[in-house]
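[1] need a 3D model of the sequence below.
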Amino acid sequence: MSDRKRNKIYRQKYFWLIVYVIIQSLVIFTYFAMREKEELTWPYTVTDSAERVSLTEVSNLLKEDSDGRRAAVMNEKVYVETIPGAGLMSDETASEVTPSEQSQTASEDGSSDVMSTVVYAELPFPSSTFIQDVIMTSDFEIEVFVADGFSMGIWASIVMQLLFFGLIIYMILSMTGRVGGSFGTEKGFEIVETRNLESGLEAVAGLDNARTDVQEVISLLKNNGNAAMAGGRLPRGLLLDGPPGTGKTLLARAMAREAGVNYIRVDASSLSQMFVGLGAMKVRKLFRKARNLAPVIVFIDEIDAIGGARGNRGGGDQDRENTLNALLTELDGFEDRSGIFIIAATNRPDMLDSALTRPGRIDRRITMGLPDIKARTEILEVHCKGKRLADDVDLYQIASTAYQMSGADIENLVNEAALFAGRSDSAVITMDDFKAARDRLLIPRSGGATSMLEDERRLTAYHEAGHAVAAILNPNSDPVEKVTIAPQGGALGYVLQSPDRDRVFEIKARLKARLSVAVAGRSAERLIFGDEMVTTGAASDIRQATALAKAMVTQYGMSAIGFVYIDGQDNSLLDINKPVAREIEALISEAIKSCDVLLDENRDALETLAQALLERETLSGDETRALVLSSMADIKAAG
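    Now for the predicted structure:
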């Protein structure tokens, strides 16, 4: 948001509150400025020597015969002048009064021979009742009536009440949008003028399939929605769906930059408010802003937060449905929406209400899938701009090992590689830095160091060697990229495989090869150490093999059960659970038997690879293949 927009919102928000404070200040100032100033000589001259008594005594004194005496109110105190022989002060009491407790008062002829004593009592708050009922009805001569204490207390109370009620009124007006205050309706808005958008489509790589639709929308926005060439109109909106990190937000900003229009980003979860009705009010305010900024792209992120199908939620989500209804009304075109284009993003398009994506509302859709190897290479090139790369860096090879990574993951990969280079005090990123960064992202590090005894290292070495040998000798398996027995994260060792190319679907032979590789670690343990020495290190392998075999049986129709999809949540298919379990077991048992035979026939390759891992801990894919193939060549030569 620009400084000019921010200042404008600030001025609107506090304008009426400042005006209210100024008016209240003027009222108070006017009162004191117009008050009649009196020449105050008494009781200022006696306040230091006045004696404090109870309010009851002062009340009784005021009811006595008061000829020639005076009373005054000042600073929330009532002062009464007494003379010897009258009221509270008797002759004997007056004779005992010390000179410091006395003051002289002038008589009518100007003499000062009459001695008087002043007493005072604290007034209650509020003091208006006491003044009216006691002082004003007494026979005392009110020569000086100083209203400071009375007036300040009353006026302070009035002003505080006015300020309190004014604040309540201001909050109510803020909630209804009648004044500049937003009461939370500004939260979640990001308004960016087109000149402040940093980059366009050149920063968004890997969008070959979506580029046609994107360019068409950009062209229509540039022409202010004019598609009259064939009688068409600007689409109402575009839905971007796909996994997290695939560039949905980046694409929306880039489209606004390319089209030369303003951009408003809204977090859909911020449209749901704690107070009922505020969400709908915020939606209407959003579109008012959009109309003022048109042409504009309004990007609603994670729209499933408010756009879920109605009727499937409890009463607590009534406000969310009201917010969705307000959004549907704004999208329906009842008001002028010329120059406003809606882009919504979600990771769960299946949850959206059908009314939201019908024609005339958000009626275009682009699925942002995970990038293929070509797109990953382009994304790497974008994120490597401005960074110094070593001569050995091959971005295509890095992209091939970054299988199933999103654009955000690839950006993180480049950043981690730069951090690894920085740790070695190098300004150049090498291929080893990229490999270390990839390993760190795939297998996070553990919080503490894991140390293994020699027998545990030996068991782990044969376990990982079994995985590697099975992967290398199976022609349908993915190539081995790295083998290590160095503990990292929750793994004591691992074999990293990277596909040689991206595949749209898998074949049964490749799935069975993955099963064989998964069970090979346990098979190697059993072959070398016996059935009683197998370890718990195969727990993750068992989960992986079971999940894969279950998918082959229940989803892919690759078992004796046949071409059937089986939903585990469907109670009508409970009778088929036992056959499903038998088929899963059969697939895994077949993989174990074939792997046992493979490792037994190539035990020398298994031994050679395990000893190399014990010596060096980590081997690259090329080194691993060379060791396995050379062992097989030696066996053939010896035979």
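[2] can we go C-alpha only for contacts and neighbour counts from here?
    Will do.
[3] where do the strands sit along the stretch 151-300 of the chain?
    189-192, 226-227, 232-233, 237-241, 262-267, 296-301 (DSSP state E, counting those that start in this stretch).
[4] what's the fourth one packed up against?
    Secondary-structure packing of strand 237-241 (3 or more Cα pairs under 8 Å, 6 or more residues apart in numbering; DSSP states H and E): strand 340-346, strand 364-367.
[5] nearest to Val382, out of those?
    Nearest of the helices and strands packed on strand 237-241 to Val382, taken as Cα to Cα: strand 364-367 at 21.4 Å.
[6] now the other sequence, so there's something to compare against:
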Amino acid sequence: MASRQRKIERIISQLHLTLSRSYGRSSGHILNKRWPLCHCMTRWEPKTYSTSSSFNGFYETAQRFRRSSRLKTGKSASQQDNQADQATKSNNVESEIEKHIAEIETELNTLTQKSIKLEKSKRLKHLAEGAMLLLWLYFIYMVYKMDLADMVDKMNKDSLIQPEKGDVTFNDVIGIDEVKEELETVVSYLKDPQKYTRLGANMPKGLLMTGPPGCGKTFLAKATAGEANVNFYYISASSLEDKYVGTGAKRLREVFNVAKKNSPSVVFIDEVDSIGSNRMSQSMDRSFAYQTLHQLLVELDGFENNSGVVVIAATNRHDVLDWALTRPGRFDMVVSVPLPNVKEREDMFVYYLSKVRHDSSLDINQLARSTLGCSGADISNIVNQAAFQAARAGETEVNMGHLEYAKEKIRDGQLKAHKLDQETINIIAVREAAYALVAYYSKFGIPLNKTSILMRGNNIGLSKKILTKLLPEGHSDMVSSNKDQVLAKLDFLMAGRAAESMIFGKDNVMKGSGKTLEEATNLARAYVSKYGMSEKAGTRIFSSKEEALASPEYQDMLNEEINRLLKEAYKRADEVLQSHKKELLMLADNLKKYETLNKEDVKTLLKGEQLKR
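    Okay, here's the model as predicted:
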């Protein structure tokens, strides 16, 4: 009986615990309503689980009754009947208790499963709440970190912006002596500002350098700061354009503030056209991008006279700059940095060749004359590519052949190993021989340099451009041409078509010379409408728009003059080729054999001698 009592007490205690987890303090009421007999056997306490005295008395009475029935066997039958009734009632109560215990155990299992599910859901809810709390704390930390970084940036921005070392001077700049003379004024002011201020002169706030790419504008700005021995601050204008509005203007303010604190100094803005283009030529959709330009205008206006800060900007497109940027008071001085002339190119070749092992017999003057239109960066690249070619060939030094190869590779493209059929080779050889022959016998044209049938770059198949190269003589670049030289250039351009007609027949001319004929047509049009060299058209110059709107009579006259010039040039070229037909075929045969002939080779062949190769 004691074990059963303990079992009942344990089950009821578990039931109370489960109900309290699910329903709280109302668990006793639910137990009384659901199983009233159980409530009779126990008293619900909120904090304790103990059996009632009635339950103990019930079992004690049953135990006393059994003991007395065993001791008093001689009692009357009526008493025995009463005792039998009480035993029957006790058995009924016990069976009822067992029945309730089974129900309690079943319900206890159900409530336990529900309690487990509820506990899991509560744990998941707590985990989700904890994760959200961690994310929120991380967000607060990142915001605090960014604010702290901004604070540090504001506190230490002067130390974050450092000037570049001015380790170059005007002695390191080759050529462009006229530009250096203009920059000497800026250097003199930065060295001794009192020399100008005591006379009442104010130094220009800005200096704008213009010119083709690779002419050394950035190098000149560094040399200016190095010559004056002042701080040099470099700004790439493209880096001021950021996806966040106002970032470029903020960066510009910081650089100028640091430059003012550390004056005298030079602030150099490279490729200023990326932020300083004309606002009227752009749509208003990009108005937000002009904040950097507006900040630059304000900074240039905000300088005090003789503040010791000089702003130098560089651009390749001076024509697209906003007029407010180039007006007096901002960029007062405009310095044009041109391409180097032949003498300056010689000096550049000498300088860059001194850095590589080269043949002492190099013809530097020929290299300079054959690189008309090349910048200092181009010449540096030519020498570097020649050194690479010499290394690939296993040579110990750079020779003239390596430099010629590098020059043609950079200017015309990589040599193509394109397999051409024999008919195409014959046509190209005759055409290039004709160009070389007319150039050689021309009185006013540019002298011949070399002729070749090798294809480079996209110049594949029938020649899209003339492969024969000309070379100015002397130490002067031909920046202008007189009337005879223009007509000689027309003869040169018409030589290829004239040779095709003469050798292969007028019905067998090829389309390969079409590009050359287009160039000849444009030159003839410029002769009439731009150069004012035509006696019939006069010196009246027409722009392309005016020419399109000109009267029909003028347009007819223009076409007649262009056709006349082309026909006369064709006739002169044909006369030269007809009189030297034998030499033409001989040059073509040697081109097919050797692929490339220089000026000396052509002279040797035209003298009737054989090449020694």
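[7] re the thing from before, which of the helices and strands packed on strand 237-241 of structure 1 sits closest to Ala230 of structure 1?
    Closest approach to Ala230 of structure 1 among these is made by strand 364-367 (18.7 Å; Cα to Cα).
[8] show me which positions of that closest one end up buried.
    Using 16 or more other Cα atoms under 10 Å as the test for burial, strand 364-367 of structure 1 gives 364-367.
[9] will you turn the helices and strands packed on strand 237-241 of structure 1 into CSV that also has distance to Asp622 of structure 1?
    CSV is the format used below for these (distance: least, Cα to Cα, whole Å):
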stretch, distance to Asp622 of structure 1
strand 340-346, 41
strand 364-367, 37
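[10] of all these, which one comes closest to Thr536 of structure 1?
    Closest to Thr536 of structure 1 of these, according to Cα to Cα: strand 340-346, at 40.0 Å.
[11] Provide the aligned range in structure 2 for the closest one.
    The aligned range for strand 340-346 of structure 1 in structure 2 is 309-315, by TM-score structural alignment.
[12] starting at the chain centroid, how far to the matching stretch?
    For stretch 309-315 of structure 2, the gap between its own C-alpha mean and the chain's C-alpha mean amounts to 24 Å (Cα atoms, centre = their mean, to the nearest Å).
[13] that stretch vs structure 1, mean deviation?
    Following the fit onto structure 1, the mean deviation recorded for stretch 309-315 of structure 2 is 0.9 Å by mean Cα distance after the TM-score superposition for structure 1.
[14] check what contacts that stretch and list those residues.
    For stretch 309-315 of structure 2, the external contacting residues (Cα atoms under 8 Å, 6 or more residues apart in numbering) are 204-211, 217-218, 221, 259-260, 263-273.
[15] stretch 538-551 of structure 1 now?
    Residues outside stretch 538-551 of structure 1 that contact it (Cα under 8 Å, 6+ apart) are 511, 515, 518-519, 521-522, 580, 584, 587-588.
[16] Arg410 of structure 2 - nearest residue in space that isn't next to it in sequence?
    In this structure residue 410 of structure 2 is Ile, not Arg. In space, and not counting its chain neighbours, Ile410 of structure 2 is closest to Ile382: 7.1 Å by Cα to Cα, 6 or more residues apart in numbering.
[17] which helix or which strand is home to the counterpart of the one you found in structure 1?
    Alignment note (TM-score structural alignment): Ile382 of structure 2 maps to Leu413 of structure 1. For Leu413 of structure 1, the host element (DSSP states H and E) is helix 407-423.
[18] done for today, thanks.
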